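S.K.: Give me the fold of what follows.
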Amino acid sequence: MAETIGSLVDKISIMELKTYHMQEQIEREDANDEHKEESAHKMKILLMQINDLEIELKELFRKYAAGEVRPKIYRQFKMYNDPKYTIKK
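M.R.: Sure thing, here's the model as predicted:
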């Protein structure tokens, strides 16, 4: 499973921001009808994508709660500013 709770929440928040700005385009008084229709079409797609991501997030929560999957933890191994990793010339 490549997605994590954090990555899904990040994607959803980005998509929500896009819907906010797409709604602005739909409501623009200075835009022509073609632009508004194109924006409305894109809005429908954005909303479907958000729904898909929300379903995936709920399913991931369910799997965690049921013990079906466990999050994989990646440890950080920092090497900079550690003298034991300095190459001596």
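
S.K.: make it CA atoms for all contacts and neighbour counts henceforth
M.R.: Noted.

S.K.: Helices along this structure, start to end?
M.R.: Secondary structure of the chain, counting by DSSP state H: helices at 5-26, 33-66.

S.K.: Determine which of the ones you listed approaches residue 85 most closely.
M.R.: helix 5-26 (31.6 Å; C-alpha to C-alpha).

S.K.: For the closest one, name the packing helices and strands.
M.R.: Applying 3 or more C-alpha pairs under 8 Å, 6 or more residues apart in numbering; DSSP states H and E, one finds that helix 5-26 contacts helix 33-66.

S.K.: on that earlier part again, including distance to residue 74, could the helices of the chain go into a markdown table?
M.R.: What follows is those, written out as a markdown table (distance: least, C-alpha to C-alpha, whole Å):
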| stretch | distance to residue 74 |
| --- | --- |
| helix 5-26 | 13 |
| helix 33-66 | 17 |
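
S.K.: So which of the ones you listed is nearest residue 82?
M.R.: helix 5-26 (29.6 Å).

S.K.: and the angle for that closest one with helix 33-66?
M.R.: Using axes from the mean of the first three to the mean of the last three C-alpha atoms, to 10 degrees, the direction of helix 5-26 lies 160 degrees away from that of helix 33-66.

S.K.: And this one, please, so the two structures can be compared:
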Amino acid sequence: MAETVGSLVDKLSIIELKIYHMAEQAARDDITPDFRDRCNQRLEVMHLQRDDLAEELSTLLTDIASGRVVPKVYRQFKMYNDPQYKRPSA
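M.R.: Below you'll find the predicted structure:
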């Protein structure tokens, strides 16, 4: 499994922010029609990306709920600021 629930939610959050800000740009009064068209074309792509991610998340959650997928949990092993891992002085 390449994606986790958390990574998909993160990607969805990011694309939603991009959609919001691109829509703001497309709605500006001081832009050329060409710029507005480019913004709207990008919005179409972003909406497709968002929908694909949402579908992937929904499928993953369904698979987890049914038991078809069991997510792996990996602990973080941080070594910085831990005196046990301090390099000996030369």
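
S.K.: Quick TM-score on the pair, please.
M.R.: Once superposed, the chains reach a TM-score of 0.90 (TM-score structural alignment, normalised by the length of structure 1), with 88 aligned residues with a C-alpha RMSD of 1.3 Å.

S.K.: quick revisit: for residue 78 of structure 1, which of the helices of structure 1 is the nearest?
M.R.: helix 5-26 (22.0 Å).

S.K.: And the contacts of that closest one?
M.R.: Residues outside helix 5-26 of structure 1 that contact it (C-alpha atoms under 8 Å, 6 or more residues apart in numbering) are 31, 35-37, 39-40, 42-43, 46-47, 50, 53-54, 57, 60-61.

S.K.: among the residues you listed, which ones are buried?
M.R.: 36, 39, 40, 42, 43, 46, 50, 53, 54, 57, 60 (16 or more other C-alpha atoms under 10 Å).

S.K.: Now do the second one against residue 15 of structure 1, distance only.
M.R.: It refers to residue 39 of structure 1. 14 Å (C-alpha to C-alpha, to the nearest Å).

S.K.: got it, and the last one?
M.R.: Plainly put, residue 60 of structure 1 is 19 Å away from residue 15 of structure 1 if you go by C-alpha to C-alpha.

S.K.: Give me the distance between the residue nearest the centre of structure 1 and residue 81 of structure 1.
M.R.: What sits nearest the mean C-alpha location of structure 1, by C-alpha atoms, centre = their mean, is residue 11, with 0.8 Å. Distance, residue 11 of structure 1 to residue 81 of structure 1, by C-alpha to C-alpha: 33 Å.

S.K.: next one: residue 15 of structure 1
M.R.: On the measure of C-alpha to C-alpha, residue 15 of structure 1 and residue 81 of structure 1 end up 38 Å apart.

S.K.: repeat for residue 20 of structure 1
M.R.: From residue 20 of structure 1 across to residue 81 of structure 1, the span is 43 Å (C-alpha to C-alpha).

S.K.: Next, count neighbours for residue 13 of structure 1.
M.R.: 13 (other C-alpha atoms under 10 Å).

S.K.: Pull up the gap between it and residue 28 of structure 1, please.
M.R.: Residue 13 of structure 1 is 23 Å from residue 28 of structure 1, by C-alpha to C-alpha.
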